[in-house]
Every structure is written in C-alpha cells, then in structure tokens.
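1. One predicted model, sequence on top.
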Amino acid sequence: MRVAIFASGNGTNFDAIVNSSKLQNAGLEIAILVCDQPNAPVIQKANKFKIPVFVNELKNFPNRKEYEKTIVDKLSPLNIEYIFLAGYMRVVTSELLNKYRNRIINIHPSLLPKFSGLDAIQRAFDSGDEETGVTIHYIDENVDTGPIICQSHIPILRTDNVETLEERIHTKEHEMYIKVILDLIKRESENVNFEKGID
C-alpha cells in the first residue's frame, strides 16, 4: 500500500511507522513525507530512511486552496492510496479532501470529541478529568470531527505531570496507529483479492 505521511514537527508517529517491521513486512510503502515546516525534525528522520520530502509552506500561497492544490499536484503521479496525518498542524480543506475522500486518517491525543484542536494533552491535564486518551479518525471538513476508527482510554494519574502523561499518550499512539494501518493493508488486500476472484 502506497501512502503519504503529513507531519509538522518532531515526527514521533512518523518514526514509529517507518521503523515498524510489521508494517514493512505487510507491504507498506511510504512514497513521500509532506511537511509544512522547513526546519521540522521529522525531515531529518525522513532523510535518514531516504524517503522523499516535499516541503510546502502556507505563507508562500495566497490561500489554502492554492496551498493544497500544490500538494495534490505533487501526490497525483505517486499513486497514493492513503494519507496518514502524524502531527500535521494544518486544517485539511476540500481541495485535498475531495481528491482523497475517506482516505485521510488522523491521530489525535484525546478522547474526541473532548479536547479537539490544539494543546489537547495540556488541556486534558488541566481539566481535572481522571482520564484522557487517543483517537484515530477519518478527516472531514471540520476540525477533529470525522468518523472515529478507534479510541483508547488513558488514565490521568495523580503522580502525572504533563510530560509523563504525554509520554504515555505517545506510546499508545504508536501502538494504535501501527495496528490501524495493518488492518487497512489487510482490508485493501482482501478487497483486491475479492475483485480478482482470488479465494
């Protein structure tokens, strides 16, 4: 399965996906990393694995439509089947959505719909709630509102600070994202086999 990963920062989920032997053995092919921040550490991680990088800054375009149109033009010849957002800090709009409808997946560090948007871990920690979690979902036109694929609950311990909570959330993110991608690869393979009439 050929995919693109979009990221804006450190790329911890990108790193987990790239380093997963399970995903490699299942046939995942990361065709490109799309990044909107030219100095993001995730770019170095992609370079290490010789994964092509496309840096595209919103400030260079008059609007989001033109910004995303450039991304679509870049991805179109690559036969991308899915896009995985891994800490991509831009709202995806219709230009990209219409091209990859139901094929853009995001991971968010909260139990959506709670704490959608930015700073979800800090806001959950400050809320006094006893738990937060991780959500993997499809992208739609709004922020963090698309159909949910799966969620995992994570307790907020009395001994936690933001850093320890964040570390546990990231660990769970990596585990969940790899499982979801494996399930997608299996489903796509079964669909192809069914269409070809292979038992």
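-> Sure, I can see it.
2. Every contact and neighbour count from this point should use C-alpha atoms.
-> Noted.
3. Which residues belonging to the longest helix seen in the chain are considered buried?
-> Secondary structure assigned by DSSP state H gives helix 162-196 as the longest helix of the chain. Under the neighbour-count criterion of 16 or more other C-alpha atoms under 10 Å, helix 162-196 has 165-166, 169-170, 172-174, 176-178, 181-182, 185 buried.
4. here comes the other one, which I'd like you to weigh against the first:
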Amino acid sequence: MENNDTNAHADHGNAPKRIVVLLSGSGSNLQALIDAQQNAFFNGKIVCVISNRPDAYGLTRAQQANIETLSLDHKAYNTREQYDAELAKAIENTKPDLIILAGFMRILTPEFVAKFKGKLLNIHPSLLPKYQGLHTHQRALDAKDSEHGVSVHFVTEELDGGPVILQAKVPIFDGDTAEDLAARVHEQEHRIYPLVTKWFCQDRLLMQNDSAVLDNNKLPQQGYASE
C-alpha cells in the first residue's frame, strides 16, 4: 500500500492535531498509534486516552508513554445517555481535533455521535458493510469467505455503518481458526489506522454529506483503493 506522502511537507506549518483515544481493552491499536506518533509519522499528539474499563491494559500503555489517562467506568452510570454525557464532557475538556475509537466496546448514543460528527474514527474487523457487530472472524469462516479484513470508517449514528475510508484485506486459508484470522487482521489494523490518522492530520480527509472525502474526492463504498 502506498503511503501517499505527496503532502507530507504540508504538515510542518500547522499545529499538531489534538487526538483523544477511547478504548476498552489491551490497546494494541493505541500502541501502533503511539509508535507512529513517536516516529513523527503523523502531525498529531495523543493528548488523552479514556477507557470505560478501569483495568484496561491500554491505560497502562498510555501511562508508559506519558499520555494523560482517564478511567470512566460505565458501570457507575444508570443509563447509556448519562454515561455518554459524562464522556462527552471529558472529551470536550481536552479540545480534541480527532477522536479515535480503538477497541472501545460501547455503542454510542446518537447525541454523542452528533456532537463529534466528522471527528470520530473507528476501526472494525471486517470488510464493511459485511459483518457489522461482533464475532466477525467466526462469521467470515462460517460463510466460507475466501477473504476477510478490516475497515477504518467515520462514525455515524448507525452501528458500524459510517462511510468507509480505508480497508485492508487478508486471505482466509483452509483450516484457519478465528484466532488465526484475528492475528492476520490485527497486523493490518496496525498499518492502516496510523495511515488514516495521518491523512486526517494533513487536512486531506473529512466527512462531507455522510461520505468520506480524501483530497477532495468522494471515496467509494469500500473506501480508498490503491490498486
């Protein structure tokens, strides 16, 4: 996949984009973003990592990289709306340009999504629109698909339904387990999430009329294709 570095030098005159990452688990995608940031791959700064699970290892990864963390336990709130209102307040305090969902296992309320529309990115382990929701690897195997993959997309009110920006495909081999497939997909996740983040930080990527637009071109349903 090409890195599209033609506009790389355009970054330097601009202040780094302020990035907030939301996660619920081990934070392997967060680590890929931290590594990319430390290598100056994108002109952005992760200013806060927030988790709905106090024991999420992703918080430890952030602390090891000297990034501010916040644990906001969803179990302390009676309703999804109350939790999302508190989460939105915490995010707004960081003045973010971009909010990255990196394994954040919560369905967001329409009010939350509307507040941050165009600034919310998610990564989903399937070739959307296939296999929205959970257990995507097993579902691809059960369907006897020959390929599987991962999608980075803008978040809209529809679960896993926002416009796709970039996909990466992986082959499915005979005898594959869901774990085999997950490992193959993870490898691609760690490549494409920093790349999409870079495009956003270069002001090349935006959401317009519920479509993903890169370099002033509306992207097709499957997102950007380098082929």
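-> On my side now, so go ahead. Note that this is a predicted model, so its numbers are computed, not measured.
5. Is it possible to get the buried residues of helix 162-196 of the first structure out as JSON lines so that each row also shows distance to Thr93 of the first structure?
-> As requested, those are exported to JSON lines (distance: C-alpha to C-alpha, whole Å):
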{"residue": "Leu165", "distance to Thr93 of the first structure": "31"}
{"residue": "Glu166", "distance to Thr93 of the first structure": "28"}
{"residue": "Ile169", "distance to Thr93 of the first structure": "27"}
{"residue": "His170", "distance to Thr93 of the first structure": "26"}
{"residue": "Lys172", "distance to Thr93 of the first structure": "28"}
{"residue": "Glu173", "distance to Thr93 of the first structure": "24"}
{"residue": "His174", "distance to Thr93 of the first structure": "26"}
{"residue": "Met176", "distance to Thr93 of the first structure": "25"}
{"residue": "Tyr177", "distance to Thr93 of the first structure": "23"}
{"residue": "Ile178", "distance to Thr93 of the first structure": "25"}
{"residue": "Ile181", "distance to Thr93 of the first structure": "23"}
{"residue": "Leu182", "distance to Thr93 of the first structure": "26"}
{"residue": "Ile185", "distance to Thr93 of the first structure": "25"}
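6. nearest to Arg2 of the first structure, of those residues?
-> For the buried residues of helix 162-196 of the first structure, the closest approach to Arg2 of the first structure (C-alpha to C-alpha) belongs to Ile185, at 9.8 Å.
7. can you pull out the strands in the second structure?
-> Assigned strands in the second structure, in chain order: 17-23, 44-51, 69-71, 98-101, 120-124, 147-154, 164-171, 205-208, 211-214, 217-218 (criterion: DSSP state E).
8. Is it possible to get a markdown table of these that adds distance to Tyr77 of the second structure?
-> What follows is the strands of the second structure, written out as a markdown table (distance: least, C-alpha to C-alpha, whole Å):
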| stretch | distance to Tyr77 of the second structure |
| --- | --- |
| strand 17-23 | 17 |
| strand 44-51 | 14 |
| strand 69-71 | 13 |
| strand 98-101 | 20 |
| strand 120-124 | 23 |
| strand 147-154 | 27 |
| strand 164-171 | 32 |
| strand 205-208 | 31 |
| strand 211-214 | 33 |
| strand 217-218 | 39 |
